[in-house]
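Asks: structural data only, the sequence is not supplied:
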């Protein structure tokens, strides 16, 4: 089955490409992964479309991910003309007068296949596209809607039932998937929901983590009922592609849950009937490697250390490497792109995303980072030095945190606070920006500032007051009169200065003419 998908962007940067996949979502994912790993991925082209495209992308998490990967490549063809190369990567930029100045019109060809001109042109197109993606609104054609409920709170079972009933009544084309653990629960009472209509029974289905792992591109929208922990749980079960996430605040914290449940009907009508804007939150891909005893390699004639890939995690907040129950201080070697940055002697290290900057990293003294910024934050936990401060690194950098062979004890790692595992000496975690982002439906353009102001009282203090409230009534009247007179004097002085400037300009013009 072949499907042509397109994304229409504000600056008319239009990209058309083909997604070839079978009906099985697993086969589609394997096709995408094999395309990334193929030898010809440097020759992937962004095609110029002759006419504007009207179709909006309906699977934003797939199309945007594929588009970003394609724009990372630039042509290796030595015979390409520079202007045509520019057109192939920023097709509409050449038609704009303001953007023409950014593209040289020199007929000279680049010396090499990856010339500076091609590189600069590609970088220019990528920057424009990044701006456009952040402002792009998409149409959701929702057929399969997934609801994730915080199971620890029994009161949320009734709220889940209320949401399911409302969707089934008002949107006959939508199939609702709820947690399989609610299927036989008396509080959820699924049989009572569809007892009045047999067609509703076919539209209530159930999911479990195994089903989600096998059908990650199956769902069109995920609705969470809980707190930030519920959102982190969604990130853990969607290991690859993630559908848009709409989170209702029903927990203790609300950095990721910006929709109020009291108005869920109004908000869901807007989401299901209008174009929406999503925030692409960066995730980290963490690969855990185990060190085995060195074995003799006959080809190299010496013993070689063997590292085994044990597990892979995609985290939305942070990966934490700490000393755990070990009484000794941790000795962790931090590498960037296989180069040693530093050796941390501390209780541990936190490698966080911008989304995780409001979590454990903040408690350890890390800075706040806007969630849509693509960066990696490294924050030490109680370092035994005064100079080890948190550092923000680019997303293109690959980090490696290794338990030093000289360390007195072991270390422990956790991924978004879960899957805690012990690291022996020589074990390491390889950390890089995940190609699979986490799209959250935007409630308002100021939701991040509102959340840190609401949860952290960010920059809130009592305003300074004047001393006039300490004066008597008689002196307050005198003070008010003097203030008005001073304002009049300032206005008159400003007018006089403007008149003098005009006269000086006239004199200078006369001198210039003479």
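Replies: On my side now, so go ahead. Please read all numbers here as calculations on a predicted model, not as lab measurements.
Asks: when you work out contacts or count neighbours from here on, use the C-alpha atoms and nothing else.
Replies: OK.
Asks: what residues does residue 271 make contact with?
Replies: With contact set as C-alpha atoms under 8 Å, 6 or more residues apart in numbering, residue 271 has these partners: residue 140.
Asks: strands of the stretch 251-400 of the chain, residue ranges please.
Replies: Counting by DSSP state E, counting those that start in this stretch, the stretch 251-400 of the chain has these strands, from start to end: 259-260, 276-281, 284-297, 302-315, 318-322, 330-336, 339-346, 348-352, 375-381, 391-394, 399-403.
Asks: output these in CSV, with distance to residue 510 appended to each entry.
Replies: Below are those laid out as CSV (distance: least, C-alpha to C-alpha, whole Å):
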stretch, distance to residue 510
strand 259-260, 65
strand 276-281, 57
strand 284-297, 67
strand 302-315, 70
strand 318-322, 68
strand 330-336, 65
strand 339-346, 65
strand 348-352, 65
strand 375-381, 57
strand 391-394, 57
strand 399-403, 67
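Asks: also this one, for the comparison:
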């Protein structure tokens, strides 16, 4: 199935593979990816044991991040995001195989793995740099929780219907005090995710900006605000009644909040490089995924 190019034809020396092991369709795509990569003089690293890999090819995520020139997550956007968050400190390169629903981040489709992956391995690709967010929860002057997010950091209500009362500050300047179901702080990458469903704008992926999007605000005049990505955002949990709130990063890591907790959100110093096949068109992607005419 895969071609056998001349030695040195591959642009990458070491490639890491991460996948969702419980999905048969993902495993089928993984098999096809490995078959393509075996046609090159490439060292493979696997995130877990599988019959496709020798014992010497199984690696921990930190080892993979340090050694791999490229990492390929096989799964949906959730698998891609989880990989990105864990590996962002190493400034790695990623290209994903989509086995999810929308697939805004994973460019390689299951029915075109060989046709899409071969040119990329040979150096025919586009690079796009994305930034991440870092969030921490401060309570009584102490940091209790920290996380990274490629898409968004969300302060939201939890198990009760009662609205939250939040105060937002940008660069130390008071923005507003309002009642709502929560607030989303999104990167351009995340602007087509939860932020979009909450009424936020779509940001071009390479924009140096982020957006604050209220979730079901009580006052209809509260709208999304786009700010510089270098802004420092503080969200304070207020109110007289018992607080029923959490902060969640990319829908994967969360932490329970108390009254007077402050969620500090900053642009991470680490970036992520996403590879796209040549000819990638973001507006075509939007038309396709969002059903535009």
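Replies: All right, it came through fine. Keep in mind the model is a prediction, meaning the values are calculated, not measured.
Asks: ok so, going back, minimum distance to residue 4 of structure 1: which of the strands of the stretch 251-400 of structure 1 has it?
Replies: strand 276-281 (21.7 Å; C-alpha to C-alpha).
Asks: what range in structure 2 matches the closest one?
Replies: On structure 2, the counterpart of strand 276-281 of structure 1 by TM-score structural alignment is residues 125-130.
Asks: can you give me the buried ones in that stretch?
Replies: Applying a neighbour-count criterion of 16 or more other C-alpha atoms under 10 Å, one finds 125, 130 buried in stretch 125-130 of structure 2.
Asks: between the strands of the stretch 251-400 of structure 1, which one is closest to residue 432 of structure 1.
Replies: Of all the strands of the stretch 251-400 of structure 1, it is strand 284-297 that lies closest to residue 432 of structure 1, at 5.4 Å by C-alpha to C-alpha.
Asks: what packs against the closest one?
Replies: With contacts defined as 3 or more C-alpha pairs under 8 Å, 6 or more residues apart in numbering; DSSP states H and E, strand 284-297 of structure 1 has these neighbours: strand 302-315, strand 428-433.
Asks: for structure 2, what's the longest helix?
Replies: Criterion DSSP state H: the longest helix present in structure 2 is helix 24-37.
Asks: and it, how far from structure 1 on average?
Replies: Helix 24-37 of structure 2, aligned to structure 1 and superposed, deviates on average by 2.4 Å (mean C-alpha distance after the TM-score superposition for structure 1).
Asks: next structured bit after that helix?
Replies: strand 43-46 (DSSP states H and E).
Asks: just tell me the aligned range of that next one in structure 1.
Replies: Counting by TM-score structural alignment, strand 43-46 of structure 2 corresponds to 175-178 in structure 1.
Asks: hmm, who's touching the matching stretch?
Replies: In contact with stretch 175-178 of structure 1 (C-alpha under 8 Å, 6+ apart) are residues 143-148, 164, 167-168, 203-207.
Asks: out of the residues you listed, who has the most neighbours?
Replies: residue 146 (24 neighbours; other C-alpha atoms under 10 Å).
Asks: that residue pairs with which position in structure 2?
Replies: In structure 2, residue 146 of structure 1 lands on residue 16 (TM-score structural alignment).
Asks: ditto for residue 395 of structure 1
Replies: Structural correspondence for residue 395 of structure 1 with respect to structure 2 (TM-score structural alignment): residue 229.
Asks: any idea how far residue 274 of structure 2 is from the nearest residue to that match once chain neighbours are set aside?
Replies: If the residues on either side of it in the chain are set aside, residue 229 of structure 2 comes closest to residue 209, at 4.2 Å by C-alpha to C-alpha, 6 or more residues apart in numbering. In this view, residue 209 of structure 2 and residue 274 of structure 2 are 18 Å apart by C-alpha to C-alpha, to the nearest Å.
Asks: understood, closing this out.
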